[in-house]
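Visitor: I'll drop the sequence and a predicted model, then ask my questions.
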Amino acid sequence: MIGADIETARTMARDLSTFEFSALEPAAAELCTKLIETVIDPSFPGAIIPNVDATGDLRLILAAPTMTAWRRLSPVLRAFAGPTLTSFDGLLEPLSHGDPVVEIVMHSQPAATGVMRLPTKNRLSALRALLQARDMLGRAPNLQRAAPEPTSWLLARFQDYLNVGRRDAATDILARIKSELRLDSLNLKFLEVQLLATFSDWTGIVGLPGFANLCLARRSPAVTALLLEALYRVHLADPFDAGDASETRPLYEAAVRPFAQPMLSLPAPMTLKEGGWRIYGLESWIAPSRTDIALALVNRQDVLGWISHRLPAAVPAAGLAPEPTPLDSARSALVQVDAVESVDAVAAALAALAKLTSEELARLRGAEPFRSTLQVTDQLAEIDLPTSWTEWLAKTADPSFTTALDIARKGKDEWTIEAGAGDPVAVQALASALDHAQSNALATERTGQALPFLVAWLQRDPDFPRSAMTPIYASLLTLFALGPARGRGTYDSSQILVSALLTAGLDVKAYKALIADIEELAGDGFGVDMVYWVLEITEEFMRASAPDVDARESFLHGVLAHIAPIYARLTSLQRAAMGRLAQELGWTLQSLGISAGIGEPDDFSSRIQGLRIAIYSLTEAASRQAKAAIEEIAPTAIVDCNADHGGTARLRALAENADLFVMTWLSAKHAATDFIREHRANRPLLYAQGRGFSSILRAIEDHLS
């Protein structure tokens, strides 16, 4: 099969079937028609396309989507229909433009092509031999099939895409996890909640089928925080922001409280946001008997707003409460484990159980609901669960720590970041733990796999990026560059660390070290799939101040020079992005060794022609550059840029009428994004992962692909 997907291949096959083989004898024409089926045959590594020229001679065009497919296809065709029957000697041969069949084939952007010429006397024998080759390849096992990826790797990649706002890519991972039955339906729903919350799609969360069941199920604290935030944003945000107590209270009681009450346990989730705290406040207002909530809301006036003046006084229980016995503490800890899916809750339960006598432990094992919960804690009793990233990194060298990635995925939401990020001792301890983990192969492997979770944890810092944390950002970026995860593709989260380091500020030595890490990440000969990543990093450097201008100039020139050898293989949008960057740097493509007009045509320009495309970004220079690049390859496209800070009539018109709407995820206002989503309905809404114009072009290309 050739083409980006099965639908593209089917379109090509339909177009090719319109060409007649009336100049051939009926038997040969029938065999040619069967060979066209290779275009859509997923088991065939390429395609064999018959082509009758103006003189009536028959030749076969050979095409493969990758060089790997060509290496599989070429020797088989040579064995079945080599020089004894045809002209084919197994070598590549470029196709000459001008022939309509060739133009259709080149539309698929094949990585390798060849031509097989058939003499008239051996024509039928050669065609029959090629059909036998097709049948043989269809039955052959695919020895190039990739090994199955562990679920933990897929979840790490899912987090990686969420870190940078690649919604479509994250959705694809979620669909794969679901289709391959990797997780149960409840955990799939929790991942969907995480995805929707990342893009502030609170209406989507509340509208999920089975939302009420999610509020009752055993959840992680992070999911609880997201569900509460969604309830607040959908039902209460408007009247609460207006200070309308007469409307807010009945709305809470009717639309929110039935769902929220099962989730209002303590301690409150570490990641609880403003809306969640306000729901706790409303519950305390309506139910003064919940003195535990009232005590938890002390010193939360900054997020509670006007509701803080209506709360009952937080009065501790009269008298001194009796000190709980070790058995009582263990019971409470086990109840928490049963109610909440939390690493810290399990760690606390294990610590409480360790203080019991053998008789007390036997009493717990003999009674429900503790018997079932103890079966869970028994499995983790020998692990000594970590309660911070420093402890997690210290355990990564232990072969028995097989749940490392699962704990890292939960720890990113449960382990505190604010206090440690401002403490030089804690920062140094974490940096030392990262350095120590790199001295052990197993620890390095596990840390490399957990990098997206570490980056997500760092982004929870309200002051991210902060200069005190630059040693951590730099150590993680070095792991991205040199760690074993690099062999499975560069994580997009590395872009976040590059931006954080440039924003926080670097001295000359650190700046040059950052450039070295990026060059290591990119490699000496990166491929087309990394071009957008490289261009986005380049834009980050151009936006940030440079402590060493010469080093930046050399780095940027080197990046574009590395792209030059593969320029002809870039898509039209990638070529437009590179041209714009070179122009902004004051260079020309010719100065990089690129000839004018080079590059194979693709269908992106034709698919964009005539479309109305809206771009929303507060980085207006990026919007303008993206507009110019799109109009360069598709002059009939209408591109509108917008940077309004809230819902305006113009922004509404764009949301309702644009064929494609691109929103820069890192450079947008929440009020505007919510407004756009509300008026966009089911029309395509694309999220660009960076602030630059190459991110905008990438979002459009990913959608069209």
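Guide: That came in fine, so what should we check first?
Visitor: switch to C-alpha atoms for all contacts and neighbour counts from now on
Guide: Fine.
Visitor: now the helix or strand Ser606 falls within, how far from the centre of its chain.
Guide: Using DSSP states H and E, Ser606 sits in helix 604-608. The chain centroid and the centroid of helix 604-608 are separated by 25 Å under Cα atoms, centre = their mean, to the nearest Å.
Visitor: How about that helix, which residues are buried there?
Guide: Neighbour counts over helix 604-608 (16 or more other Cα atoms under 10 Å) mark Phe604, Ser605, Ile608 as buried.
Visitor: Could you do stretch 477-496 as well?
Guide: Buried, per 16+ other Cα under 10 Å, within stretch 477-496: 477-486, 490-496.
Visitor: same check, this time on stretch 114-131
Guide: For stretch 114-131, by 16+ other Cα under 10 Å, it's 114-118, 123-124, 126-131.
Visitor: what about the helices in the stretch 1-150 of the chain?
Guide: Applying DSSP state H, counting those that start in this stretch to the stretch 1-150 of the chain gives helices spanning 6-17, 26-35, 67-81, 100-106, 123-139.
Visitor: Compare the ones you listed and report which one is nearest to Ala576.
Guide: With Cα to Cα, the closest approach to Ala576 among the helices of the stretch 1-150 of the chain belongs to helix 100-106: 20.1 Å.
Visitor: tell me which strands and helices that closest one is in contact with?
Guide: helix 6-17 (3 or more Cα pairs under 8 Å, 6 or more residues apart in numbering; DSSP states H and E).
Visitor: The helix it packs on: how far from the chain's middle?
Guide: Distance, centroid of helix 6-17 to centroid of chain: 30 Å (Cα atoms, centre = their mean).
Visitor: That one - contacts with which helices or strands?
Guide: If contacts are counted by 3+ Cα pairs under 8 Å, 6+ apart, helix 6-17 sits against helix 100-106.
Visitor: hold the first one in mind and look at this next one:
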Amino acid sequence: MSPSHIDWLEQFYAAPNGLAWSHISDGTEPAAVAEVLRPWLKLLSDDSNTGPVILPFVRAGVVTGWYAVARNPDHTDELRDLLMAWFGFTRLSRFEATTAAMSDPLAAILRNAFRGVVFRFSGADATANHRIGSDLIALAHLLSRKPHSTAVTKRPIGIIRGEFDRALLLRDETNASILLDELKGIGRLSDENLRYLEVRFRAGLGLWPQIAHDHWLIRTLSDLLLPPQVLSDLIEALYRTHLDSIEEAGDLDALMGAFSQHISGRYPRLFASRRGIRTERVVKAFLIYEYGQALPNQKIISELAELLPQADREQSLFGTICRPAPTAATAVDYAAEADVAFDDNQFDRAFEFYLAGPAAPKSLGRAILCASFIDTAEVTARLATYLSGAAAIEEQLSPNLKLKFDALMGRHTEPAAGDVAVAPPPSSTAGDWLSWARDLRQGIRLPLPADASITWAASAVLQDPKASLEFADSIGVLSSDVSLARQAVPIVYAAFIDDLSMVTSAKPIAINLCMIIAVEEGLSKVDLALLYQIAVDLIASGMSTAEYVSLIDIVIEVEQRVASYSHLAWALDMAEAFAVAAAPSDAARGARDQFFHLVVAKAQTFAHRLRLDERQTFRTLARDYGVDATSLGPLTDISVQGDGEILPDLSGKTIGIYTLVEAAGVRAKAELETMFPGVIVSVNGDLVATERLTNLATSADYFVFAWRSSSHAAYYCIKDAMKGRDLILPQGKGTASILRAVIEAVQ
């Protein structure tokens, strides 16, 4: 045994534990205790084994409970799932994750040794503990035969980054944190790239104030040539935090003042170039910035105004900004204005002024430098046109400038080759997406640019039904390229899928994204959650029979592969999503029923592990699907309650549930009030911080935040009102996920 292990084992096997380490080391512990202890000590002594640490607690020579901890904190969820799969709640009268506040000295010893969550569990009586001990002996022997890894293989950065982006799309902070740590652990990322990931992590989770108030982070990053996504995240965080409320009030003078005080005055270099970003708040920020110049550039303002939704252009505040008062009719010295902007690192402005003025070697050279910084296809095309009209002056450029221009052209032009489809010219805003999709069909498998969702015009594809269908059909080939699919799926989802208002032309794209996710091997919980999210978006948008049946077929195929107790909440949430929404036809209802019957059939194999809330959910779903609950056998038998399902008395307690999925909130309320007589359950779905929401978060004994279905304004309101108390965070939107999270919290 490693000396480092002996140090904490000597502390663990001392009072209040009824067994001393000295008795273990000299072999004089009771035989019944040795039988359940020795296999786990043997596993612990094998440093190549990555299995958990599970040790008994002894009173009067008898084992009365156990403590368990993962050797690697990242494997805590796996340990919880393992214990639940091995025992189920029916075998345990107590199973809980300990915290520092519990003042459990034995748990504290293990927590300090392994830096992870420590679980403690036991049976209802000596007989139950004897059965648990026998099962743990079998588990230890099984883990001892598990093949050891001879080397740790680090996954490719692209695969990890794809999963990281998927987790952020789902606001899954737990998995995103794990994946971020994995990216950091690779050791191949620079300090700048690690900072970029931290910004993306906060922005992806909607933690905008954490970015906006981190002055030195923004100040440091603003001096760098930022990737467009990072630039977009920083400016959006600043806008949301400092300008959203002022814009809503419609006070232009206050907006300009706050913009200067909090944003442009502090971080002027963020506005060197928009670099093709189309994110609404970023476009607004650059509009305000240009409007505030002594000589606003009308072309820049016009181009930015075209990127805003029509409703924003028509409102009085941005209507004024988009149509500034004409300046005095004085001659403009374009070269001088361009040089001032260039020297101030205002490259968008400098480029426009250089192209508006007469061609000269200096202006051409600086225009090339501006275009290299801006680095978009549109600017490259305009520069090429400008240079074609000044061939004589172009010859005077230095070799270095010519190389820069050639490199720029190489990045943003694509030569025609035979019958290969050529991307539309820069004037066609759908060109980037369609060009990439057509390349896929031609066997040219290029990764999507990481910033495609914010720099390429997805709206142009969605507004053209033919283009949308072509794009949907083309991305289907991603199902045969796992690594490219991992990278592309979150980017395509972010660009084309809006869970609040999915447009009709996006449905074929969404269905093909589901298909691409479904065919991947080794589906993770993040993958399943993303599949669920897209499915819910599709169901809410309304589908034809063909679309509905296609989606059901995909979900059935996935359930066939992943059906297990650990994924039961996903299956139940999916069945509920189909049940609460109208099916378009009898054929669609038949397909929906087929999926539910598959979930029932698969669950029969682990029915003995089901908890009361899961059996109750099956009863509710049986009514939804018109099935006699008694025909489902043990899946719906709520009269039988195992020892581990003795629920605490919550009479007089209050449970608050925040969710934007009304049906799930209503169902969860009904189920919880049935399971916990006397409990008060209140459901809230306010989109922003309200007094009612604040009062509920303040007064609730338990507060459920269904974070995959909620707005972030509400999140901050709730966190402030909770004053340090922990939120209950379900792993999904549906009733089953909410119930599972509450049960685990109160037990």
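Guide: It's in. These numbers come from a predicted model, not from an experiment.
Visitor: The following helix or strand past the helix holding Ser606 of structure 1 - contacts with which helices or strands?
Guide: Counting by DSSP H and E, the element after helix 604-608 of structure 1 in chain order, helix or strand, is strand 612-616. With contacts taken as 3+ Cα pairs under 8 Å, 6+ apart, strand 612-616 of structure 1 sits against strand 638-642, helix 649-657, strand 660-664.
Visitor: Run the angle between the second one and strand 612-616 for me.
Guide: Same thing as helix 649-657 of structure 1. 130 degrees (axes from the mean of the first three to the mean of the last three Cα atoms, to 10 degrees).
Visitor: picking up where we left off before, sort out which of the buried residues of stretch 477-496 of structure 1 are in helices and list them.
Guide: Using DSSP state H, the subset of the buried residues of stretch 477-496 of structure 1 located in helices is Leu477, Thr478, Leu479, Phe480, Ala481, Leu482, Ser494, Gln495, Ile496.
Visitor: Now do the same for the first one: its match in structure 2.
Guide: When structure 2 is aligned by TM-score structural alignment, the residue opposite Leu477 of structure 1 is Cys514.
Visitor: Leu686 of structure 1 contacts Trp665, doesn't it?
Guide: No - the criterion here is Cα atoms under 8 Å, and Leu686 of structure 1 misses it with Trp665 at 9.3 Å.
Visitor: the more surrounded of those two?
Guide: Higher neighbour count among Leu686 of structure 1 and Trp665: Trp665, with 25 against 22, using other Cα atoms under 10 Å.
Visitor: list the buried ones in the host helix or strand of Ala741 of structure 2?
Guide: For Ala741 of structure 2, the host element (DSSP H and E) is helix 735-746. Neighbour-count burial for helix 735-746 of structure 2, with 16+ other Cα under 10 Å as criterion, is recorded at Thr735, Ala736, Ser737, Ile738, Leu739, Arg740, Ala741, Val742, Ile743, Ala745.
Visitor: Residues in contact with it: which ones?
Guide: 96, 569-570, 572-573, 576, 613-614, 617, 647-648, 664-665, 667-668, 672, 704, 706, 728-732 (Cα atoms under 8 Å, 6 or more residues apart in numbering).
Visitor: just stretch 271-286 of structure 2 next, same as before
Guide: Contacts for stretch 271-286 of structure 2 (Cα under 8 Å, 6+ apart): 228, 232, 235-236, 239-240, 264, 289, 304, 307-308, 345-348, 373-376, 454-457.
Visitor: Secondary structure element holding Trp350 of structure 2?
Guide: Careful, residue 350 of structure 2 is Ala and not Trp. Using DSSP H and E, Ala350 of structure 2 falls within helix 347-356.
Visitor: List the buried residues in the helix or strand that that helix is followed by.
Guide: Where DSSP H and E defines the elements, the next helix or strand beyond helix 347-356 of structure 2 is helix 361-374. Residues 361, 363-374 are the ones in helix 361-374 of structure 2 that count as buried (16+ other Cα under 10 Å).
Visitor: now, among the residues you listed, which is nearest to Leu168 of structure 2?
Guide: Ile374 (27.4 Å).
Visitor: Without its sequence neighbours, what residue ends up closest to the closest one?
Guide: Residue nearest to Ile374 of structure 2 in three dimensions, not counting chain neighbours: Arg275, with 4.8 Å by Cα to Cα, 6 or more residues apart in numbering.
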